[in-house]
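Chemist: Sequence unavailable; structure follows:
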């Protein structure tokens, strides 16, 4: 209860220091000076990542009381304490073969660049390259949201695909989404590596036989701690994963049902399937390993101006960064390791050493 009081007092104090001043054209969200005042929330459309809002409105959500926003910030503190730096231990299992350096990769961009990201970073493609690209590699972008996808001949020369976030529903029926689902199925069957992020995580699940939909818990915005399963600990044994993996989240859809034979890699208090994999070639991450605080807040402020989220939700997101920071270096290792097939178990590493030693003897 003390942490709830602390977070609520922090949010209240910040409001007094930095009052919001909406423009004349900005709809003002309902507010009350009493923390016990209930605000009715309906989400007129879904914004799961960084792009303009979808035109298809979802069913209205049930009312959510204002104190739940403060409670959400307090929930971000879950996992702090003596286990914060602990490591998940489990027998090792390899991601799969693959060499270091070189390779050809493609980002399938499922949302348009925001003005802020375009000016600050050069677009979301550059944001993903900063997270994933290394010297000697070839990277290209296809604007999947505009119907741009690689032809079969092009796809044959690509080693791995990254599917970005989007404002659209992964369970939607827009032509570009259906074309993307078809491409995912064909490339997965061809043995290509696929990494899905946020919307990409969800549409990857759909394409491989799972189900997605609205989260019963509503929006998840800010830094959240996800918890790796034993399966993930085995998969990434050389990295020695911590018990808590902070990541930036911005979504209100989620995976409902895994594809056949897929397994959960991570969970959180908000979302049951934060990560999953199907074999060693497909992995989904619900959060945004590529995001930074400024990107998240630019999106949140834009949605707030358009009355798509509440200002208390923006306060919760800001407060979450005061509790912890996303572990960008850890997520680089995880995402690069899977996409490029480089994560090896200790047994594989020992086997390679033995092979090299045997070659020297010969």
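Modeler: Alright, I've got the coordinates. The structure presented is a predicted model; accordingly, all values stated were derived computationally and were not measured. Numbers count the residues shown, from 1 in each chain.
Chemist: From here on, just use CA atoms for contacts and neighbour counts.
Modeler: Noted.
Chemist: Show me the helices in the stretch 151-300 of the chain, by range?
Modeler: 152-156, 175-189, 199-207, 230-235, 293-305 (DSSP state H, counting those that start in this stretch).
Chemist: Residue 348: which of those helices is closest?
Modeler: Among those, the nearest to residue 348 by CA to CA is helix 230-235 (12.3 Å).
Chemist: want to compare, so here's the second one:
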């Protein structure tokens, strides 16, 4: 099965050589799942020629806002609607989570409550799972038919499921502690309140459920659909 990774941003230059770009992180996360991958850097207007170029799709995170005026966002939203229309599996992470919701009729905003940075716990119907997060924007209005799979007090729409075809998650199952540490010392400075950066730094050694969610992502891609 071939997964097309729609890369919507780049990791900081200071981290890219050692820890990879955003698309590379998902190749690494799903490395043992038996998939073939192709990365399309849509943030640089490198789009697939058609939705037939992959069997499933994944949209990465980004430093950009889904509501911002970039020339690559409208065609990405069109591609999302096309993928949804033909029924191919689609997974979105952070920005991917947000742009899918926006493309399908939801609303994304800069959250009045501020930032979520570093390790956060989420309630998956009574089961707690922790992931690294790095976001201020949130899905504040769900598209019709989107079901909440996980949330916490800060982020109501943390994980959404659209039928059996689209799965999206606000935190980052692809971010390990080394990358969060790097973000704290690069993009975080002067942008995220220092007390939040300091608090995130104290949790770098705590476990996260990245591998468990990678298995869920792989199962979702491979799921038989009508």
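Modeler: Sure, I can see it. Just so you know, these numbers come straight off a predicted model, no measurement behind them.
Chemist: circling back to that earlier point, nearest to residue 340 of the first structure, out of the helices of the stretch 151-300 of the first structure?
Modeler: helix 230-235 (13.7 Å).
Chemist: Could you single out the most deeply buried of the helices of the stretch 151-300 of the first structure?
Modeler: Across those, averaging neighbours per residue (mean count of other CA atoms under 10 Å) puts helix 199-207 on top, at a mean of 28.
Chemist: Please compute how far it lies from its chain's middle.
Modeler: 11 Å (CA atoms, centre = their mean, to the nearest Å).
Chemist: That one - contacts with which helices or strands?
Modeler: Contacting helix 199-207 of the first structure under the criterion 3 or more CA pairs under 8 Å, 6 or more residues apart in numbering; DSSP states H and E are the following elements: strand 160-163, helix 175-189, strand 193-197, strand 211-214, strand 253-257, strand 282-285.
Chemist: Average offset of that helix relative to the second structure?
Modeler: Following superposition, helix 199-207 of the first structure is found to deviate from the second structure by 0.5 Å on average (mean CA distance after the TM-score superposition for the first structure).
Chemist: any idea how far residue 197 of the first structure is from residue 254 of the first structure?
Modeler: 12 Å (CA to CA, to the nearest Å).
Chemist: more neighbours, the two?
Modeler: Shown here are residue 254 of the first structure and residue 197; by other CA atoms under 10 Å, residue 254 has more neighbours (27 against 24).
Chemist: May I ask you to confirm that the more buried one is in contact with residue 210?
Modeler: No: if you go by CA atoms under 8 Å, residue 254 of the first structure and residue 210 don't touch, sitting 11.1 Å apart.
Chemist: which residue in the first structure lines up with residue 71 of the second structure?
Modeler: Using TM-score structural alignment, the partner of residue 71 of the second structure in the first structure is residue 175.
Chemist: wait, residue 336 of the first structure sits on residue 134?
Modeler: No: Residue 336 of the first structure is beyond contact range of residue 134, at 9.2 Å (criterion: CA under 8 Å).
Chemist: List the contacts of stretch 147-155 of the second structure.
Modeler: For stretch 147-155 of the second structure, the surrounding residues in contact (CA atoms under 8 Å, 6 or more residues apart in numbering) are 113, 116, 121-125, 138, 156-162.
Chemist: Narrow those residues to just the buried residues.
Modeler: Restricting the contacts of stretch 147-155 of the second structure to buried positions leaves 116, 121-123, 138, 156-162, with burial counted as 16 or more other CA atoms under 10 Å.
Chemist: and of these, the nearest to residue 182 of the second structure?
Modeler: Nearest member of those to residue 182 of the second structure, counting by CA to CA, is residue 116, at 15.8 Å.
Chemist: what residue of the first structure matches up with the closest one?
Modeler: By TM-score structural alignment, residue 116 of the second structure lines up with residue 220.
Chemist: ok so, going back, any idea which of the helices of the stretch 151-300 of the first structure gets closest to residue 354 of the first structure?
Modeler: helix 230-235 (21.9 Å).
Chemist: other SSEs contacting that closest one?
Modeler: strand 263-267.
Chemist: Now the strand it packs on on the second structure. Mean distance?
Modeler: Relative to the second structure, strand 263-267 of the first structure is 0.6 Å off (mean CA distance after the TM-score superposition for the first structure).
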